[in-house]
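Student: Structure, please.
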Amino acid sequence: MSESMLFTLPDAEDNSFNIAEHLPAVVYFYPKDNTPGCTTEAQEFSALLPQFKQLGYSVVGISRDTEKSHHNFICKYQLNVTLLSDCEENVCRQFDVLKEKNMYGKKVFGIERSTFILDKNGNIVQEWRKVKAAGHAQIVLDTLQNHV
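Tutor: Predicted coordinates for the structure are as follows:
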């Protein structure tokens, strides 16, 4: 796990966000803005953001939604985490989070809810895949508190 996972994506305000300038970081991938699980996860990461920052970590959420969708999602739920748009799915592929899913009997490709901790060099030092949204942000925070 020594491959550096650096990337640059647009944020909700259409600014270029270079992860290298925000390391170490917690990077979480989620399927879609304004859906129940994704809203829960974003709200929990937002609520715990001061504690992540205290440990020196940025928190970044990534989905295939547009910048405008992210902006509306942030405003609707008063989120304070950074949300990035990966409409081209390049970073999703880089982290291997696109998986075949079964939605209402149809096979579709979508983001498998996953979280990664990147160290100051952009290397993955911890990962969670097939995450359950509720309570996950606390698990990530606990992991960091026990290893920092």
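Student: contacts and neighbour counts: CA atoms only from here.
Tutor: Noted.
Student: ranges for the strands of the protein?
Tutor: Using DSSP state E, the strands of the chain run over residues 8-10, 16-18, 25-29, 58-63, 82-85, 98-103, 106-111, 114-118, 124-128.
Student: one more to line up against the first:
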Amino acid sequence: MTQVRLGEAVPDFTLPSTGDKTFQLSALKGKRVLIYFYPKDNTPGCTLEGQNFRDNIDFFNEHNTVIFGISRDSLRMHENFKTKQAFPFDLLSDADEEACQLFDVIKLKKLYGKEHLGIVRSTFLIDENGVLQQEWRNVKVKDHLDEVKQAILDL
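Tutor: Modelled structure (predicted):
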């Protein structure tokens, strides 16, 4: 399977979205797209990451940037998480790991001494022409928002 590369166009993909919608990357030409992959709804790090993006939505709107969060959780779980946190952006369900494979975010992780395959927190910034301009892997939530905002300003 093809995987994304910096400086190259991101292959088009489609995923089910909150709000009973369907996300299609190619439909967003002309806008910057920020996609963040996170392990699981309603967990501390994932909640904080989403809240950081939520609390800075005006910045993203001013810079023609739309945000989408992706995890393997169901749409029902996403709807509850989005509502509970008042996220002003949609969450995408990647139960089949199509986007996870495309962006190569599924890795072997350890939790309580046991290994399992899971999503490594990662963020991708795609420009108005669908080209991947920036990627952050193994994201630490604390300083991540500032890095993302600076990358958007630098585009």
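Student: how about the strands of the first structure, which one is nearest His70 of the first structure?
Tutor: Each of the strands of the first structure has some distance to His70 of the first structure by Cα to Cα; the shortest is strand 82-85, at 6.4 Å.
Student: For that closest one, name the packing helices and strands.
Tutor: With contacts taken as 3 or more Cα pairs under 8 Å, 6 or more residues apart in numbering; DSSP states H and E, strand 82-85 of the first structure sits against strand 8-10, strand 58-63, helix 67-77.
Student: Which stretch of the second structure is that strand matched to in the alignment?
Tutor: Aligned by TM-score structural alignment, strand 82-85 of the first structure corresponds to residues 90-93 of the second structure.
Student: compared with the first structure, how much does that stretch deviate?
Tutor: Compared with the first structure after fitting, stretch 90-93 of the second structure deviates on average by 0.8 Å (mean Cα distance after the TM-score superposition for the first structure).
Student: buried residues in that stretch?
Tutor: Neighbour-count burial for stretch 90-93 of the second structure, counted by 16 or more other Cα atoms under 10 Å, picks out 90-93.
Student: cool, stretch 11-28 of the second structure as well?
Tutor: 15-18, 23, 25.
Student: okay but Asn123 of the first structure is in contact with Met1, surely?
Tutor: Yes. Using Cα atoms under 8 Å, Asn123 of the first structure makes contact with Met1 at a distance of 6.9 Å.
Student: Compare neighbour counts for those two and give me the winner.
Tutor: Asn123 (19 against 8; other Cα atoms under 10 Å).
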